[in-house]
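Chemist: model this:
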Amino acid sequence: MSTYILGISAFYHDSAACLLKNGQIVAAIQEERLSRKKHDAGFPELAIDYCLSSQKITIDDIQLIAFYEKPFMKFDRIIDTYARKTPFGFRSFKKAIKSWTSEKLWIPNIIQKKLNYKGEIIYTEHHEAHAASAFFVSPYKESAILTIDGVGERATITIAKGVDNKIDSIAEQHFPHSVGLFYSAFTYYCGFKVNSGEYKLMGLAPYGKPIYKDIIYKYFIAIDEEGVLTLNMKYFNYEAGLKMTTNAFDKVLGNPARKSESNMSQFYKDVARSAQEVLEEIVIQLAKTAKKITGSENLCMAGGVALNCKANQELLKQKVFKNIWIQPASGDCGGALGAALIGNYHYKGNKRNVIKDSPIYNAYLGNSFTDDEVEDELQELTVQYNRLPLQSVIKKTAEYLNNKNIIGWFQGKMEFGPRALGARSILASPKYQDMQSHLNLKIKKREGFRPFAPIVIEEKADQWFEIKGTSKYMLFTFDVKKPKEIPSCTHLDNTARVQTVSEEDNQRTYELLDQFEQLSGLPVLINTSFNVRGEPIVATIEDAVRCFFNTDMDVLVIGNCIVTKRDNTNFDMNILKDVSYELD
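Modeler: Just a heads-up that it's a prediction; the model follows:
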C-alpha cells in the first residue's frame, strides 16, 4: 500500500501544494497557476485537487498533511510587535487581526472543512520547511543550510545543519532585523511591489552605481563579523505600519519613494545598485558564518533571498563552500514541499538515500496534456493548427526561431517555482540587438530595463559563459564570454542568468536547442516565462492561447501542435474567457 503525504503552504503569498508518494515527490504546483491570481495567498484548493488527481487518489488516501508553519507562534510575534508599538499602527493592526481571526488561526478547521480530511495534521516551523525543501532534495548527505527571507514565525535568518534525514537549527536572527525586509524596503522605495518586485530591483541595479552604499551602512543596517544583523528601525515602518519605510528614510536619501509607473530616474537606479551590493555582502558574510559554525564543505540555501541570482554569483566567486545547492522554489511555495519532506523524514522517520552524482530533484512537477487533449481544446476554441510528428515540430520551431519569430513553447509538465525552465516558456533568438526591447514592450508588456535569461545546451555552456558545472534552475548569474553574439540575453553588467539543459532534464527543449544551433551556430536561446506582466505563468491550453493572441508572439507550439498568427487572422477573441491582470 502506498503512503501519501500532502504538504501545504498558504495565507501569505504564493500558496502551494506538494504530494509525496512513498517519500518521492510526485506533484507540486502553486495555486496562482490555476486560480490565475498572481501570488495567490488563499487556501490552495485547486493545487491540492491537481496533486490528488495527478495520482488518481482522493483525500482519504492521504495519511498525513503537513502545514508549512506554526500559526500560533506567528500570531504571538504579531501581537507582541503591535503591543510594543501601541498606540501607533492601529490601522495596520485592524487590517491584520481580521485575517487572523477569520482564517489564519483556524488552519485545522479549514483543512478539515474544505478537504473533508479526517487524518493527522502536523505543523513545521517556517524556516524548518524552507531548510527541508533545500537539503532533503540536495545531492549531499550532510550540509550547512542557510535560510534567508522576510520573516517566518520570528526567524528572519536561520543557520542549520542537515545530516542524513535530520535537520537541526543552530542559530537564528529574529524579527524585525531582516535581510529580506531590508531588501523589500528598497524595492518599495524604488516603486515596485513588495513580495513581487524584488527581482525588478535586482534587474535595475546594473544600470546604477553604488554611490549610496556607505549611507546605507551608516544609517540603515549593520552586520558584525559573526553575521548578526541590526537594522535601525527609525527608518523602517514595516513592524506596525502600512508602508515599508519612514519619512526619515526619505530624508537620508534626499528623495521621496518613487511612485509606481513614474519615470525611473538615475537616482533610483543608483539606490538599487547600492542596496544590491549591500545584500550581496551580507549574504557572503552569513555564508562565512554558516561555514564557521557547521564546518561543512556543502551549502544548501532557501528562502526568498536565495532567489537573488546576482548575490548567488558573488557567493560562488568567494568560494566559501566547495558545493552550493539552492532550492528552485525557494519562496513560500517551496514551503509546501519542505513541510511534506519534514513529515516524511522527521515525523515518519523514513531513511534518506543519497546517491552521488544522481539527480535528486526534478522541477517539472505540474500539470501536462496529451496531444489529443490539446487538439480537442484547440478545436473547441476554433483555433487553426497543424499537428506534426515530434521531429518535424522541433525542426519547424527551430526554423521559426532562426527567422526571428517569437515562440510560445508549452511542453510537458509545468515547472514548480517562479522560473520557466523550458516547459512554459517564451523563446526567441538571442542574436538580435533589438530582441530584448521588443520582448519587453510587445510581448511581456513590462519595463524596458528587464533582462532576459539564456537557456543553453549543458555541455556547451562553458563556451559561452564563465561557468563550471551546471546551472539547471536559473539561480546564478554568470559572466558572458561572447556578448556580441548573444546581445539580447546579455545584461548591462555583462552577466546572464543562465539555465543549462541536458537531454535527461528536458529532451524536447534540448533537441530544439540542438536544431537551432545547426541553423544559427548558437546553442543558446532567450528563455522567459510564458505570461505577460501581472499574469501567472500559463497553466492550461486556454491560458496559452489567450496569452498568444493578446501579444505579438508569432507562433504557439503546444505539444506536437503548431499555431501561427498567419493561419488565424480571423480568430474570435470573444471565445476566450475575459481575464484581466493587475500590474505587479
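
Chemist: can we go C-alpha only for contacts and neighbour counts from here?
Modeler: Will do.

Chemist: would you mark the buried spots in the longest helix seen in the chain?
Modeler: The single longest helix within the chain, with elements called by DSSP state H, is helix 266-294. Across helix 266-294, burial judged by 16 or more other CA atoms under 10 Å covers 267-280, 282-291, 293-294.

Chemist: just give me how far that helix sits from the chain centre.
Modeler: Centroid displacement of helix 266-294 relative to its chain, using CA atoms, centre = their mean, to the nearest Å, is 19 Å.

Chemist: and after it, which helix or strand comes next?
Modeler: With elements assigned by DSSP states H and E, the helix or strand that comes after helix 266-294 is strand 298-302.

Chemist: need the residues that contact that following strand.
Modeler: Strand 298-302 is contacted by residues 130-131, 133-135, 138, 140, 142-148, 321-327, 330-331 when judged by CA atoms under 8 Å, 6 or more residues apart in numbering.

Chemist: would you do the same for the sequence below? I want to compare the two.
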Amino acid sequence: MIVVGISAHYHDAACAIFLDGRLVAAAQEERFTRRRYDATIPARALRACLHEIGAGIGDVEHVAYYEDPVARCDRILSAGTPSAMPPDAGRPLREIRDRLGYAGPVTTVRHHEAHAASAFYCSGFPDAAVLTADAVGEWATTSYGSAGPEGISTFEEVRFPHSLGLLYSTLTAYLGFEVNSDENKVMGLAPYGRPTFVAALSELIHQLPEGQFELDARYFDFTDPSRMYTDALSDVLGIPPRPPDAPTEGAHTDVARSLQVVLEDVLLEKARHLFRVTGNPRLCYAGGVALNCVANARIRQDGPFAEMFVQPAAGDAGGSIGAAALAHHRLTGGFRAERLVDARLGPSYDTTELAHALQAAGVPFSDHCDDQHGPISQTADMLAAGAVVGWYQGRMEFGPRALGARSILADPRDPGMRDRINDLVKKREAFRPFAPSVAAERTAEFFDFHGSSPFMLDTAQVRRPADLPAIAHVDGSARLQTVDAAVDPRFHALLTAFAARTGFPILLNTSFNLRGEPIVCTPGDALASFVRCGLDALVIGNLILRAADVPPFWASAVDQVAPIRPRGVSGDIYSFG
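Modeler: Presented below is the predicted three-dimensional model:
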C-alpha cells in the first residue's frame, strides 16, 4: 500500500511516501522550484519521490493532508489574524486533485497530530510520551499526549495566541531578523550574550499550572505581521528594535541569550509535566520549536526522560511524514516500530549526463567510476590541504540540515576557515557557527556526548575547542552530527580517511547552497552553486571537478542558465498559518 503525506499552503511544502508502512521517500518542494520556503502544493517533489521508488501517481492508494483546513480557516477568521491569501478550506483537496492528478481518497489529520506522528512513527519506540511545540496549527500551539499501538492521543493543549513559537519569532523580528528564516540566527547569537533580560522577558510569558502558559497580550500584536510586537516591548526591554541592517550590539546578544534561557526553562517545566502525567520514559518531540538544538540538548540533559527522539524535519515539512504514517496506521491497524537513522529520503541523480556535458565543454575532470576509493582519497587529501569542497552524493537529505549528501566540507582545525566560508561561500553573519560531522565510534574522544545524533539536532561541548576552532562556538559548543559506517559508509569513509591524514575524524559540514537559496538538489544545481560560490573543488558521485579547471566565463553564464530565484510566496503569513 502506498500512502502519500502532503504539507503545503503555509511554508516549506513537502511530501512523504509510506510503502507498506515504511517511510521510503520524502522531499521539500523548494529544492525543485529553487524558491526557498516554497509553499505551493509539492507536485515536483512528489513526482521525483515517486520516480525514486519506481511508482507513479496512479499507484498511490491514499493521500493524507497535514492539517484540518476548515479548522484552520475558522481560526484565521475568528482571531482576525492576517492571511496572504483569502482563507479557502477547499483549496488543499482541490489542488491535490488538480495539480497532483490524484483521484483517490484523501483524508486530513490535525496539524499537531501530524507533528506528533512524524516523531513517533520514526522513533522506533513501541510507545512514548509526545510533545509538540510550534507557532500554531489550527488552534493548538503546544500539545501533550501519548502514542502507542492505538495511535496518537492528545490529552492537553495550549491554544493560540499563546505560543512558544510565536514568542521566539516575535523576538526574532525585534532583533531585526527575518521570521520563519532567522530563528536559528537568534539561537546562534545567544552564546555571545548574558542572560540580563530574563526578568524582562519573563513578563511576556506567564507559567500556569500543568501544561499551560499565557503570553501577555500587552506586548504582542499578531494582527500586524510586519513586526508582531507592540511598543510596550520596547518599554519593558529598555532598548529599541534593531533595524535589519544595523550591527548586532551587546544588548542584542543579551536579549538573544535571555530568550533562549526563557524558552528552555518553559520547555523543561512542560516536559516534566508531560512525564508526570504519562509516566513514560520515552519522549517523541516535534514542531518548529524542536529545531532549536540547544533547547533539545537541555531537555536531554536536565529533563526527566530516559530516551528522546526528534526527527530531522521537525518543522512543517515533516508534517507530511506524520500525516502519511497516521493515515496508514488508521487504514491498516498496524505500524512498524522502526527507528529512522538516515535522512537521505529524497531523489538521487545519475551523473552520466554531467560527465558528458563537461566532456563536450572541454572541461577537465576526473572520473573514478572504476575506483570507488579514489574520490575518498583525493577528497581527503584536498581537505587536509585546506580546500573547501562541495560534496554531492546519492539521495538528497530531507529537512533543513545537510548531512553529508548535499554538503560543503572543510578542515575544522583551520582557525581562518569559518571566516573564509562565511565571506566567500555562505555570505552570512560572522557570529553564526558551523557544525561538525564526526565518525560515530570516535565521538566521545572529541565531544562531551554519548549516544547518536545523526540529524544535527543536538549540541555538545567540544573537549578541545582550541584544536577545532572552525566548529567550536564561542561557548565551546557544537551542533553535532554523528556518522555511522553502517548508515552512510561513503561519508564515514571520508571522515576516516581525513583522520588518517590529520588525526581528527571530523569535518566542518555546512549546507551546499548560497545564502538565500535552497540546498542544491540536482547535479546541475550543484554545478551552478560551485561556480558561483568560490569552492575549491566539487565531488559529485565519483566525479571530481576543480575550480582551477572551470572556464572564467562560466561565472557570468551561470546566472543566465540557472538564476537564483526569489523566495517563494507562502500560502499564509508565517506566524499564523
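
Chemist: TM-score for the pair, please.
Modeler: Once superposed, the chains reach a TM-score of 0.95 (TM-score structural alignment, normalised by the length of structure 2), with 564 aligned residues with a CA RMSD of 1.7 Å.

Chemist: the longest helix of structure 1 corresponds to what range in structure 2?
Modeler: Mapping helix 266-294 of structure 1 onto structure 2 (TM-score structural alignment) gives residues 250-278.

Chemist: the matching stretch vs structure 1, average distance?
Modeler: Taken against structure 1, stretch 250-278 of structure 2 registers an average deviation of 0.8 Å after superposition, with mean CA distance after the TM-score superposition for structure 1.

Chemist: the contacts of strand 298-302 of structure 1 in strands, which ones?
Modeler: Among the contacts of strand 298-302 of structure 1, DSSP state E puts 142-148, 323-326 in strands.

Chemist: tell me which two in the residues you listed are the farthest apart.
Modeler: Using CA to CA, these span at most 19.4 Å, a distance reached by 142 and 148.

Chemist: okay, the two: which has more neighbours?
Modeler: Between residue 142 of structure 1 and residue 148, counting by other CA atoms under 10 Å, residue 148 is the more crowded of the two (30 against 23).

Chemist: who's in contact with whichever residue in structure 2 pairs up with the more buried one?
Modeler: Residue 148 of structure 1 maps onto residue 133 in structure 2, with residues paired by TM-score structural alignment. Residue 133 of structure 2 makes contact with 141-143, 163-165, 286-290 under the criterion CA under 8 Å, 6+ apart.

Chemist: give the closest residue to residue 133 of structure 2 in space, chain neighbours not counted.
Modeler: Distances taken as CA to CA, 6 or more residues apart in numbering put residue 142 closest to residue 133 of structure 2, at 4.4 Å, once the chain neighbours are dropped.

Chemist: ok but that neighbour is inside a strand, no?
Modeler: Yes - with DSSP: H, G, I helix; E, B strand; the rest coil as the criterion, residue 142 of structure 2 is located in a strand.

Chemist: and it, how far is that from residue 222 of structure 2?
Modeler: Distance, residue 142 of structure 2 to residue 222 of structure 2, by CA to CA, to the nearest Å: 17 Å.

Chemist: settle it for me: which of those two has more neighbours?
Modeler: residue 142 (28 against 21).

Chemist: quick check: that one touching residue 115?
Modeler: No - between residue 142 of structure 2 and residue 115 there is no contact, the gap being 10.7 Å when judged by CA atoms under 8 Å.
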